[in-house]
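S.K.: Fold the following for me, if possible:
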Amino acid sequence: MQRRHLLATLASGAALAATPFARAQGWPEQPIKWIVPYPAGGGTDVIARALAEAMRGPLGQPLLIDNRPGAATNIGADLVAKSKPDGYTIMSADNAVLAFNEYLFSKLPFSPDKDFSYIGAIGKFPLALVVHPDFPAKDFKEFFAYVKANPGKVNYASPGNGSPHHLAMEMFKNRTSTFLTHIPYRGAAPAMQDVMGGQVPCMFLDLASGLQIMQSGKVRVLAIGSGARSKLLPSVPTLAEVGVRDSEVFAFQGLLGPAGLPAATVQRLNTELNRSFSTPAVIKRFADIGMDAMPGTPEQFHQLARAESRRWGPVIKAAGIKLD
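M.R.: Presented below is the predicted three-dimensional model:
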């Protein structure tokens, strides 16, 4: 009798222990919706599609890109935050969702810290300070001296208010006690065109959008906001090298789901995301745009996002930037 009771207890315990494994094995049983909070064809969209293709084989289901642009990424982020936590809705998230918008908007319909399951970081690419080739400064030292001597008279372009490019220059101004005048555009392409054309003399430009024109000489690259020199632009000094403190400025992306995703689902997605970074197609795509892959755990991604939020909050508040 005691033996039968022991066997029954062991069997019951084994069944309970197997439940998460069984759930992990059963998921996914249908296509996964991958929200991209930007229009089709942009950098975030291109990266998501490359990763989705690399992950579909191991997961055994297609990952379908669903572009939901608008409200500085808040439309897509809110949709995901309110989705059922069953592993069938995930999203690409960047600086806007995770670090900027909680300061740029008076009220968000979601909490970047509490309303998402952090799956894993995707990658980051630095922003570089560029000027038109005819600008009267051949290097960073001359640029700094010029803007210092001409407060408010030097304009700078950005893809729009609250963009990483805009905030990178605000951080630069904050750290160097300089004053440049912001000229916001509707996207990176028109901003770059006017800097190349000389209508606006300078901007912070991300490598994903501007690497080709940087390498072609259509703009002059004065400094790069990375922790170390870029292999793609080895002759360009970092902002730290030229004396700008706490000056690493980069755009980063990661993968989120709604809060409450099962731990086994988060782990499976994290595993396949990290594995995708070693596939030839993803390696090539990242190399083409100067993105550095950031394999790691969900916890590391969450820590990065919150650290960036704490770093950028004071910059945004000091500049008095609001998007509503």
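S.K.: Going by C-alpha atoms from here, please, whenever you check contacts or count neighbours.
M.R.: Noted.
S.K.: residues of the strand or helix carrying residue 304 that come out buried?
M.R.: Assigned by DSSP states H and E, residue 304 belongs to helix 298-319. If you call a residue buried by 16 or more other C-alpha atoms under 10 Å, then helix 298-319 has these buried ones: 298, 301-302, 305, 308-309, 312-313, 315-316.
S.K.: Just the closest of these to residue 182, please.
M.R.: residue 316 (14.0 Å; C-alpha to C-alpha).
S.K.: tally of neighbours for the residue nearest to the closest one when sequence neighbours are not counted?
M.R.: In space, and not counting its chain neighbours, residue 316 is closest to residue 103: 6.8 Å by C-alpha to C-alpha, 6 or more residues apart in numbering. Residues within reach of residue 103, counting by other C-alpha atoms under 10 Å, total 22.
S.K.: Which elements pack onto the helix holding residue 304?
M.R.: helix 101-104, strand 116-131, helix 164-176 (3 or more C-alpha pairs under 8 Å, 6 or more residues apart in numbering; DSSP states H and E).
S.K.: one more time with 7 Å
M.R.: Applying 3 or more C-alpha pairs under 7 Å, 6 or more residues apart in numbering; DSSP states H and E, one finds that helix 298-319 makes contact with strand 116-131, helix 164-176.
S.K.: one more to line up against the first:
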Amino acid sequence: MKTRQLIAGIIQMLFLAIALAFAPFAIAQAWPDRVIRIINPYAPGGPSDTIVRMLADGMSAELGQRVIVENKPGAGTVIGANLVARAAPDGYTLLLATVAPLIVQPAISNSLSYDARKDFAMVGMFATVPNLISVHPSVPVQSVSELIAYAAKNPGKLNYASAGAGTGPHMGGELFDQMANVKLTHVPYAGAAPAVLAVLSGQVEVSFVNITPQIQHVRAGKLRAIAIGSSRRSSLFPDVPTMAEAGLPGYLSESWNGIVAPAGTPKPVIDRLYRAMAKVMATPKVQEALLPLGADATVLGPDEFSAYVKADEKRLVPVIRTLGLSTY
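M.R.: This next block holds a predicted model:
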């Protein structure tokens, strides 16, 4: 009897081992079997919303199931981020991840409803949009060095517009102040579009906003672009230097867009999502559509994306602490 029980136990363990070995394969084969949601924690209409909808359309074809974008704005991206952090880790609810929910909000809040490091699994980065530093034509500067000199000689005279307190462009403006040892007064707006309008009207002198809503106005001569915040020049404005080329080496200010899933999402699902994302962003159709937005298809896998976010966190959190952004 004992021998039979022992043999039965061994057989049962073998079956369990085989089942566990083939579980990832089974999960990958069965998934997805229903609609996948990408939660956008911002309002509709911005560059990130436009790009993630392109991504969703392409991924629908790649995955054989509808991938839809749902806008859940509010509380500085916390509402959307918390929804995903609390979702089932099955790959059907994803987050459009940017600097705000993954870096800024964790740095400014002591009572955040999610843990950015523990509650999400990285899927990958899919696009970056550089921030463009521009001035109203009435401002007597043609370059970054002239802007720094003018700000130093006229303390308190220059204001800069951003897409809101705690956003990537705001961080770019404050990083500029620290690195250039000047002080421009921050004027936050409820989005990039109203920020650009404020500079166009002359209410604010300088714009630290992503490139997309500024393109037509720079081309029309209504704004003067003096530097790009990314590590390389934009093909839309090849004559506009990077901030590093213009005299602030190490400066980087760009809006990045990635996808994260709830922590615990099976690795085969993460891998399949990433492969679909990478394939879509590599298509000529999507890359051509990104050009007029000033965006780049910047694709990073889960580990690379995680390293990128950690590096950005290391660079930006000291700026946030200095500003005391927890008061916002």
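S.K.: returning to that earlier point: please tell me how far the aligned residue in the second structure for the residue nearest to residue 316 of the first structure sits from residue 166 of the second structure.
M.R.: Here residue 103 of the first structure is matched to residue 107 in the second structure, going by TM-score structural alignment. Counting by C-alpha to C-alpha, to the nearest Å, the gap from residue 107 of the second structure to residue 166 of the second structure is 10 Å.
S.K.: rewinding a little: TSV for the helices and strands packed on helix 298-319 of the first structure, including distance to residue 229 of the first structure?
M.R.: Formatted as TSV, these follow (distance: least, C-alpha to C-alpha, whole Å):
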stretch	distance to residue 229 of the first structure
strand 116-131	10
helix 164-176	17
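S.K.: Compare the ones you listed and report which one is nearest to residue 282 of the first structure.
M.R.: strand 116-131 (10.9 Å).
S.K.: Skip ahead from the closest one and say which helix or strand is next.
M.R.: Sequence order places helix 140-149 as the next helix or strand after strand 116-131 of the first structure, per DSSP H and E.
S.K.: which other residues reach that next one?
M.R.: Residues outside helix 140-149 of the first structure that contact it (C-alpha atoms under 7 Å, 6 or more residues apart in numbering) are 137, 154, 178, 222-223.
S.K.: rerun at 6 Å
M.R.: 137, 178, 222 (C-alpha atoms under 6 Å, 6 or more residues apart in numbering).
S.K.: count of residues packed around the second one?
M.R.: In this case it means residue 178 of the first structure. Residue 178 of the first structure has 17 nearby residues by other C-alpha under 10 Å.
S.K.: Please pull up the equivalent of it in the second structure.
M.R.: Residue mapping for residue 178 of the first structure onto the second structure gives residue 182, with TM-score structural alignment as the criterion.
S.K.: which residues does its match contact?
M.R.: Contacts of residue 182 of the second structure were listed using C-alpha under 6 Å, 6+ apart, and they are residue 152.
S.K.: I'd like the distance between the match of residue 103 of the first structure and residue 115 of the second structure.
M.R.: Taking C-alpha to C-alpha, one finds residue 107 of the second structure at 11 Å from residue 115 of the second structure.
S.K.: Same check on residue 46 of the second structure?
M.R.: 26 Å.
S.K.: same deal with residue 20 of the second structure?
M.R.: Using C-alpha to C-alpha, residue 20 of the second structure is found at 30 Å from residue 115 of the second structure.
S.K.: now swap in residue 241 of the second structure and tell me
M.R.: 38 Å.
S.K.: Between these two, which has more neighbouring residues?
M.R.: residue 241 (22 against 15).
S.K.: I'd like to know how many residues surround the counterpart of residue 199 of the first structure in the second structure.
M.R.: Per TM-score structural alignment, the equivalent position to residue 199 of the first structure in the second structure is residue 203. The number of residues packed around residue 203 of the second structure, counting by other C-alpha under 10 Å, is 14.
S.K.: any idea which helix or strand carries residue 203 of the second structure?
M.R.: Following DSSP H and E, there is no helix or strand that holds residue 203 of the second structure.
S.K.: just residue 259 of the second structure next, same as before
M.R.: strand 254-262.
S.K.: what's whichever helix or strand comes after that strand aligned against in the first structure?
M.R.: Later in the chain than strand 254-262 of the second structure, the nearest helix or strand by DSSP H and E is helix 267-281. The aligned range for helix 267-281 of the second structure in the first structure is 263-277, by TM-score structural alignment.
S.K.: what does the matching stretch contact?
M.R.: If you take C-alpha under 6 Å, 6+ apart as the criterion, stretch 263-277 of the first structure is touched by 24, 54, 119-120, 295.
S.K.: from those residues, which is closest to residue 253 of the first structure?
M.R.: Residue 253 of the first structure lies nearest to residue 120 out of those, by C-alpha to C-alpha, at 9.1 Å.
S.K.: residue in the second structure matching the closest one?
M.R.: In the second structure, residue 120 of the first structure lands on residue 124 (TM-score structural alignment).
S.K.: same check, this time on residue 146 of the first structure
M.R.: Match for residue 146 of the first structure (TM-score structural alignment): residue 150.
S.K.: residues near that match, how many?
M.R.: 17.
S.K.: Kindly report the same for residue 13 of the first structure.
M.R.: 11.
S.K.: what's the answer for residue 324 of the second structure, then?
M.R.: Neighbours of residue 324 of the second structure (other C-alpha under 10 Å): 12.
S.K.: For it, which non-adjacent residue is closest in space?
M.R.: For residue 324 of the second structure, the closest residue by C-alpha to C-alpha, 6+ apart turns out to be residue 108, at 7.8 Å.
S.K.: quick one: that neighbour and residue 326 touch, right?
M.R.: Yes. Look at residue 108 of the second structure against residue 326 with C-alpha atoms under 6 Å: they come within range, at 4.3 Å.
S.K.: more crowded one of these two?
M.R.: residue 108 (18 against 15).
S.K.: Check the gap between the more buried one and residue 309 of the second structure for me.
M.R.: In terms of C-alpha to C-alpha, residue 108 of the second structure sits 17 Å off from residue 309 of the second structure.
S.K.: What is the burial count for the residue lying closest to residue 181 of the first structure once chain neighbours are set aside?
M.R.: Computed as C-alpha to C-alpha, 6+ apart, the closest residue to residue 181 of the first structure that is not its neighbour in sequence is residue 155, at 4.6 Å. Neighbour count of residue 155 of the first structure, defined by other C-alpha under 10 Å: 16.
S.K.: In the second structure, what sits opposite residue 155 of the first structure in the alignment?
M.R.: So residue 155 of the first structure corresponds to residue 159, using TM-score structural alignment.
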